[in-house]
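Asker: Structure of the sequence below:
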Amino acid sequence: MLRLTDLSEVPADLGPTVLTLGNFDGVHRGHASVLATVVEQARARGARAVAVTFEPHPLAVLHPESAPPMLTSTADRLDLLEAAGLDAVLLMPFTRELAAQTPEEFVKAVFVDALQATAVIVGKDTRFGVRNSGDIGTLRELGTQYGFEVLALEDVGTDHRWSSTELRQLIGDGDVAGAAAILGRPHHVSGTVVRGLQRGRELGYPTANLSQDASGLVPADGVYAGRLIRHALPESDPEHRMPAAISVGTNPTFENVARTVEAYVLDRDDLDLYGERVSVQFVRRLRGNDRFESIEALVTQIGRDVDTARAVLTSTT
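Answerer: Modelled structure (predicted):
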């Protein structure tokens, strides 16, 4: 898949294209449905399947005080878009200058001149152009003027519209199982394994601590069943994806602890993961974070958490 970050990088012979437009944060099942239609239509027309998206999120530029936390990193978003079968992604830098373009200026520069669109596939609530003044009606008028077809897809979901906003709420509440139902996969956070305070090892449950600059929306404090993914190992390696009990929070039994994400790989005390890039997948929340009156009580509860995590992960693929 071509990964383009500026209109000047678009090959002159990329078109014709079938394209879609959106932020695609999380690349959830609603997004996947749109992307599948883009790929299907592109193949039928002998065209390239392309997604146009932005970095950073438009609100981070226009209204930073209300910009949402991102569900996935840009790298993860691009990987997920590639996995959807696209031929190219145009990741446009979102600037105030871009935001000031009229709907027609944006469509002509991006869809027509650069990407030679033969069809544009979007959701019915799509807005674009200065002050979001362009809508699906505007897009259809421009399609007639510039020679591309517009397909507006119905909302995709079980009983309501799936959205990145809902995903942020679910993950913020710790409902990672509910989030997975919308994502079509477990939510994950990625980072480099760093040395922590070694308390887990002292208690008999050594953990892989993610760096503070880990990417992905961190769920509510608590204990989770999940998996640890080692990026350096191939998927065929049995240690690429390992069951884990995960702790998120400040560990209230101890004082002056920064908020961390740490994962104990079940029944493993021999792993040396320092410096590795890993992802932690969250499958189900087991409990909130509690303060224990003694180290012995904490260790007993950790043992119960490990047993519960094992049972949960044994019943899920």
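Asker: make it CA atoms for all contacts and neighbour counts henceforth
Answerer: Will do.
Asker: distance between the ends of stretch 51-62?
Answerer: End-to-end distance for stretch 51-62, by Cα to Cα, to the nearest Å: 22 Å.
Asker: I have a second one here; can you model it like the first so I can compare?
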Amino acid sequence: MQTYTHWTALARGAWRLGGDGQFRRVHLGHQSVIDLARGREPLGIITFEPHPREVFAPDAAPFRLMNAEAREHRLAKLGVERLYELPFNRDLAGMDPETFAREVLAEGLGVAHVTVGGDFRFGKGRAAGTTELIALGRELGFDVTVAPLLHIDGIEVLDQHPQGAGRGRVRDAAKMLGHLHRIEGEVMHGDKRGRDLGFPTANMSVARLHLPKLGVYAVKVDVLTGPHAGAYLGAASLGVRPMFGENAPNLETFLFDFEGDLYGQHLSVALVDYLRPEMKFDGLPALMKQMAADCETAREILRSA
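Answerer: Sure thing, here's the model as predicted:
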């Protein structure tokens, strides 16, 4: 999949826009709209980067549910050929609906067909919706398809935190997403405490992400780059490491039956099931005993999963 951080004239094709042109994550609602856009090539996605909230509220608490790398990988799996990340700034935010439709969609991207969700809003102050987009499309030469909002078990699928993930119910979150909730990123050098304890972990930053419930998870891991690329099983701790007085969350993943160096490589860690919350132990022997028990529990869960 090609990723662009600007817009220029290009071959006319089918494009999909999010509810506000934003993808905090990729859920079944997005997937249903993408499916409606299939059959008109190239199949592309239009989103904003940075997220509008980062422009208007830069000091707000983390709210992204997946980073740009995870978003791109997920969209590629759905068959998206082009991802356009429109550079969001106050000038773009200030465009009235007609200017946005003309300068960005019709002239800039050269769209022939646009598919949007039923809650789509655009233009300064979210002034316009699907009715206005359809009218502007007729005037400017592109068609518009509006996808109905998706409900699962009576709950509307929205671009918010995966249902249940904030309470550790990642299987419920997967029902809304259509896939396991994943955290992706580069393996960083850490303090190597896990290695000393007999559980060497791959450490990843979760900065600027709105996180599911902190604690220990059974996980499936895809090593995306390097000589050890492949699929693995493991256990991961998402949290602040209270045993050691840390306060910045990170993700530490122990890969079962693995030997090798993963520093600098990119991992995709899928949260399969929640095992327990973070705990502070009386000493390292108690911590090591619990880590061994966590790994055994995770192995049992992953065997059945």
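Asker: Not counting its neighbours along the chain, what's nearest the equivalent of Pro56 of the first structure over in the second structure?
Answerer: Applying TM-score structural alignment, one finds that Pro56 of the first structure aligns to Pro50 in the second structure. Nearest non-adjacent residue to Pro50 of the second structure, counting by Cα to Cα, 6 or more residues apart in numbering: Phe88, 5.9 Å away.
Asker: What of Asn203 of the second structure?
Answerer: Counting by Cα to Cα, 6+ apart, Asn203 of the second structure lies nearest to Glu252, which is 4.6 Å off, once chain neighbours are set aside.
Asker: Counterpart of the one you found over in the first structure?
Answerer: Under the alignment (TM-score structural alignment), Glu252 of the second structure pairs with Glu262 in the first structure.
Asker: again, but for Arg90 of the second structure
Answerer: Mapped onto the first structure by TM-score structural alignment, Arg90 of the second structure lines up with Arg96.
Asker: what's the spacing between its match and Pro58 of the first structure?
Answerer: Distance, Arg96 of the first structure to Pro58 of the first structure, by Cα to Cα: 9 Å.
Asker: Those two: which is more packed in?
Answerer: Pro58 (18 against 12; other Cα atoms under 10 Å).
Asker: wait, doesn't the more buried one sit right on Phe94?
Answerer: Yes - between Pro58 of the first structure and Phe94 there is a contact at 6.2 Å, judged by Cα atoms under 8 Å.
Asker: Map Phe281 of the second structure across to the first structure for me.
Answerer: So Phe281 of the second structure corresponds to Phe292, using TM-score structural alignment.
Asker: Check the burial of that match by counting its neighbours.
Answerer: 15.
Asker: Thought Thr253 was touching it, still the case?
Answerer: Yes - between Phe292 of the first structure and Thr253 there is a contact under Cα under 8 Å: 5.5 Å.
Asker: Identify the contacts common to the two.
Answerer: Jointly contacting Phe292 of the first structure and Thr253 under the rule Cα atoms under 8 Å, 6 or more residues apart in numbering are Leu298.
Asker: Mind reading off the mean deviation between the longest helix along the second structure and the first structure?
Answerer: Assignment by DSSP state H gives helix 284-304 as the longest helix of the second structure. When the first structure is superposed, helix 284-304 of the second structure averages 1.3 Å from its matched positions, counting by mean Cα distance after the TM-score superposition for the first structure.
Asker: Any buried residues in that helix, and which?
Answerer: Residues Leu287, Met288, Met291, Asp294, Cys295, Thr297, Ala298, Arg299, Leu302 are the ones in helix 284-304 of the second structure that count as buried (16 or more other Cα atoms under 10 Å).
Asker: Residue in the second structure paired with Gln301 of the first structure?
Answerer: When the second structure is aligned by TM-score structural alignment, Gln301 of the first structure is paired with Gln290.
Asker: any idea how far that match lies from Gln31 of the second structure?
Answerer: Computed as Cα to Cα, the Gln290 of the second structure to Gln31 of the second structure distance reads 39 Å.
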